[in-house]
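[1] Following is a predicted model, sequence given first.
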Amino acid sequence: MKTNFTKNIGLYVLDELRLAKQARENTNYSLEFTYLENAHVLGQGSTYWHTKVHILMLIWALRTADTKEFVGQFLRIVGAISKTCLGLVPIGNTEGTNISPFKTLPVSEKLASKIKQARQ
């Protein structure tokens, strides 16, 4: 069963995933990952979206032959499944392997506004 937050944030996450797909179709894989990171920040309060975005990041790593990212995303999927529902996620963390999975980061005003709207 999806929570209200999961339902509400879904529209915003899907917007970022649509932009990621467009970037991928234009072979701009760096920009694609940026949109996946945005989707992650938006959806990390929902086990469903948090896990889904990590799976998409894992697929990105596989497609781009980024072994470090692939291993990191595999581990992060386990964390998303087991820790999100307990609220054990570092807010704002974009979750690429270039960032510690335990580090809290500032959330952009644009994304913070969308998260706030989804929580209402």
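    Structure received.

[2] CA atoms for contacts and neighbours, from now on please.
    Fine.

[3] For the spatially most central residue of the chain, give me its contacts.
    Residue closest to the mean C-alpha point of the chain, counted by Cα atoms, centre = their mean, is His40 at 1.6 Å. The contact partners of His40, by Cα atoms under 8 Å, 6 or more residues apart in numbering, come to Val13, Trp49, His50, Val53, His54, Thr94, Glu95.

[4] ok, structure two:
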Amino acid sequence: MKTQLREAFEEEMARAKALYRQQNWDQAFHHLERAHILGQRFVIPHTRSHWWMLKVGWHRRDRQEVTGQVVRILASLVISRIWVPLGNTGGANVSPVKPMPVPADLQALLDA
């Protein structure tokens, strides 16, 4: 993972964790989705984003999210280097194989 991309990923994760500590689950999840888009091509960052999504799902008492994230964590460990659906936000509310539009600011980082 190139430096600029790693820094952007870590910044999104830091924002998510800060919001998580404040119990602001919705905003934390938003930043986890952004981190997921940035890190999904790399095993460890990809898996970290799903782990934190699982934690948010747990606090929301969202059974669908928790179940979906368990499956996605396992898949991220195996599939990240082979294929990922570009732009997929990683939440259980979307198909894990569906490509999605990438926000312009994140696309610039992915293109760099």
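    Looks like it arrived, so ask away. Since this is a predicted model, take the numbers as computed values, not measurements.

[5] what does the residue nearest to the centre of the first structure align to in the second structure?
    Applying TM-score structural alignment, one finds that His40 of the first structure aligns to His36 in the second structure.

[6] what kind of secondary structure is its match in?
    For His36 of the second structure, the assignment made with DSSP: H, G, I helix; E, B strand; the rest coil gives helix.

[7] Could you report the separation of it from Thr3 of the second structure?
    16 Å (Cα to Cα, to the nearest Å).

[8] One more: Asn88 of the second structure?
    Taking Cα to Cα, one finds Asn88 of the second structure at 22 Å from Thr3 of the second structure.

[9] show me the contacts for the closest residue to Met1 of the second structure other than its chain neighbours.
    Using Cα to Cα, 6 or more residues apart in numbering and skipping residues adjacent in sequence, the residue nearest Met1 of the second structure is Phe42, 7.2 Å away. Neighbouring residues of Phe42 of the second structure by Cα under 8 Å, 6+ apart: Met1, Ser80, Arg81.

[10] Mind checking which of those residues are buried?
    Ser80 (16 or more other Cα atoms under 10 Å).

[11] need the helices for the first structure, in chain order.
    4-25, 29-43, 47-63, 67-83, 109-119 (DSSP state H).

[12] and the last one, which residues are buried?
    This points to helix 109-119 of the first structure. The neighbour-count check on helix 109-119 of the first structure (16+ other Cα under 10 Å) flags Leu111, Lys114, Ile115, Ala118 as buried.

[13] Trace the third one over to the second structure, please.
    Spelled out, that is Ile115 of the first structure. Counting by TM-score structural alignment, the partner of Ile115 of the first structure is Leu110.

[14] All set now, cheers.
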